[in-house]
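J.: this is the structure alone, sequence omitted:
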């Protein structure tokens, strides 16, 4: 059965996706920020999930997280679920998915969590504080950037399927109690994309909402913006995106 790594899987949508995939008989690798946070996934681990630990805001810990995951084996899919709405949004929402994409042994599928709010983001990387929180770039910017990262990977890596998913505004810890979308649907699309043999799920480079393809911000498919983003992330992390395929 496919092996799926899900970042940020101790609560919210990540946990829901992990539980769903475990119940369907898939091999799941859950991720927690710290050893203490991992206790929230004890039931998942008791049901057969493996685990990795690392703070996604810390480059050294992201490197170590990749080493832990590679030691388990090649992932068939990675769901880049973890995210923050305040604080180091670029570090967690963009840099960590980029570095894990570059450092993990090549998975067959990559699913990046986006947001409808990415459409309010600006494709302006000027003064980006990739490792901190200077307030210059917003959550919306970070989700635009990670959606463009998805498109860049889809364009450049033949044989790897990459998608971005808007899970909706759901009442998780990050979404808050006022969120109006159905929590039960929030994890379904990314879990489906990780394992489905549906031809739609196997067509790379798409932006999804509730198992329907939507049109993202025009900058997502702008190859010039993609190149600039990859260059800045490579400079910040010291790790370039390997050439695989195209």
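T.: Yep, that arrived. Predicted, not measured: the structure shown is a model, and the values here were computed from it.
J.: hey, let's count contacts and neighbours off CA atoms from now on
T.: Will do.
J.: now do the residue of the chain most remote from its centre against residue 30, distance only.
T.: What lies farthest from the middle of the chain is residue 46; by C-alpha atoms, centre = their mean that is 24.5 Å. Per C-alpha to C-alpha, to the nearest Å, residue 46 is found 12 Å from residue 30.
J.: same deal with residue 132?
T.: Residue 132 sits at a distance of 25 Å from residue 30 (criterion: C-alpha to C-alpha).
J.: quick one: the helices in this protein, in order.
T.: Here the chain has its helices, by DSSP state H, at 12-23, 35-38, 42-46, 59-72, 89-90, 96-103, 139-156, 188-195, 223-237.
J.: nearest to residue 81, of those helices?
T.: Ranking the helices of the chain by proximity to residue 81 (C-alpha to C-alpha) places helix 12-23 first, at 5.9 Å.
J.: packing partners for the closest one?
T.: strand 3-6, strand 27-32, helix 42-46, helix 188-195 (3 or more C-alpha pairs under 8 Å, 6 or more residues apart in numbering; DSSP states H and E).
J.: second structure follows, compare the two:
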């Protein structure tokens, strides 16, 4: 079965590898770049049939525009791959953007978020968070938050499948050339989860290299999930509604 998959942050690293792999397997892939200059690196994938979109995911207005552009595209899955390690855009890119895309694309049945083993060191405190600048929050916090969003989604949208994947410490631009983990294994799990018909993948989970793993306890805490989602709804003005539910 052919799927239509959006891969955010497709210009390099794990996102690029996912896009290449899904295209090779015969799926329709929507590749994403931050801006026109970065988009030039995706020209070969576009030549192979990929659809190109651009948006600066640190800018919530650009995320809204992107969601509007994708609303009628028949997306079946989103791999929320784009991420930054440090700086003021950690929360906007790593958490707010995937939250907004999920909220604004209610008909997408599968969401796969890129987590990290570092989420286990994240703080579940939501006090004094500045979602616009990442002040006071870390990369580990951001990965805890986005992992919890994925865990909450099937409860909010019955029939939707969501997973979080730890790709490992792999040698990408973010991970560094000396990273010890397997780059190939680093993207295979999210690729599989986005398109597989395996019944085991219908049950949401947290994954590492093709195997289910155990996330930090806060990820599965409905009270923490609800508090996080309420904070994001407040800052964005958009909440995750059930598919087909009225505004």
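T.: Sure, I can see it. Since we're looking at a predicted model, the values are computed, not measured.
J.: now what about the TM-score between them?
T.: Remark: TM-score between the superposed chains equals 0.96 [TM-score structural alignment, normalised by the length of structure 1]; 243 aligned residues with a C-alpha RMSD of 1.3 Å.
J.: looking at the helices of structure 1, which is buried most?
T.: Most buried of those, by mean neighbour count (mean count of other C-alpha atoms under 10 Å): helix 89-90, with a mean of 27.
J.: residue 139 of structure 2 touches residue 86, doesn't it?
T.: Yes: Residue 139 of structure 2 lies in contact with residue 86 (C-alpha atoms under 8 Å); the separation is 6.5 Å.
J.: count of neighbours near residue 210 of structure 2?
T.: Neighbour count for residue 210 of structure 2, taken as other C-alpha atoms under 10 Å: 18.
J.: for residue 35 of structure 1, give me its contacts.
T.: When the contact criterion is C-alpha atoms under 8 Å, 6 or more residues apart in numbering, the partners of residue 35 of structure 1 are residue 53.
J.: distance between stretch 166-178 of structure 2 and the chain's centre?
T.: Stretch 166-178 of structure 2 sits 17 Å away from the centroid of its parent chain (C-alpha atoms, centre = their mean, to the nearest Å).
J.: turn the helices of structure 1 into CSV, columns for distance to residue 243 of structure 1.
T.: Supplementary listing: those in CSV, determined by distance: least, C-alpha to C-alpha, whole Å:
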stretch, distance to residue 243 of structure 1
helix 12-23, 29
helix 35-38, 34
helix 42-46, 35
helix 59-72, 18
helix 89-90, 24
helix 96-103, 10
helix 139-156, 7
helix 188-195, 22
helix 223-237, 12
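J.: between residue 132 and residue 30 of structure 1, which one's more packed in?
T.: Neighbour totals were compared for residue 132 of structure 1 and residue 30, and residue 30 leads with 26 against 15 (other C-alpha under 10 Å).
J.: please tell me how far the residue nearest to residue 60 of structure 2 when sequence neighbours are not counted sits from residue 163 of structure 2.
T.: With sequence-adjacent residues excluded and distances taken as C-alpha to C-alpha, 6 or more residues apart in numbering, residue 60 of structure 2 is closest to residue 97, at 6.9 Å. Separation of residue 97 of structure 2 from residue 163 of structure 2 (C-alpha to C-alpha) stands at 17 Å.
J.: how about residue 122 of structure 2?
T.: Distance, residue 122 of structure 2 to residue 163 of structure 2, using C-alpha to C-alpha: 18 Å.
J.: what of residue 123 of structure 2?
T.: The gap separating residue 123 of structure 2 from residue 163 of structure 2 is 20 Å, by C-alpha to C-alpha.
J.: counting neighbours, go ahead and name the busier of these two.
T.: The residue with more neighbours, out of residue 123 of structure 2 and residue 163, is residue 163; 28 against 15, by other C-alpha under 10 Å.
J.: need the contact list for the more buried one.
T.: Per C-alpha under 8 Å, 6+ apart, neighbours of residue 163 of structure 2: 111-113, 150-151, 193, 204-207.
J.: now the residues you listed in a markdown table, with distance to residue 6 of structure 2?
T.: Shown next, in a markdown table, are the contacts of residue 163 of structure 2 (distance: C-alpha to C-alpha, whole Å):
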| residue | distance to residue 6 of structure 2 |
| --- | --- |
| 111 | 10 |
| 112 | 10 |
| 113 | 12 |
| 150 | 16 |
| 151 | 20 |
| 193 | 13 |
| 204 | 19 |
| 205 | 20 |
| 206 | 20 |
| 207 | 20 |
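J.: just these: which are in strands?
T.: Among those, the members falling in strands (DSSP state E) are 111-113, 205-207.
J.: show the buried residues in these.
T.: With neighbours counted by 16 or more other C-alpha atoms under 10 Å, those contain buried members at 111-113, 205-207.
J.: circling back to that earlier point, widest-spaced pair of the contacts of residue 163 of structure 2?
T.: 151 and 193 (14.6 Å).
J.: tell me the centre residue of structure 2?
T.: Central residue of structure 2 (C-alpha atoms, centre = their mean): residue 80, 1.9 Å from the mean position.
J.: count of neighbours near the residue nearest to residue 156 of structure 1 when sequence neighbours are not counted?
T.: Nearest residue to residue 156 of structure 1 in three dimensions, chain neighbours excluded: residue 246, at 4.9 Å (C-alpha to C-alpha, 6+ apart). As a burial measure, residue 246 of structure 1 scores 10 neighbours (other C-alpha under 10 Å).
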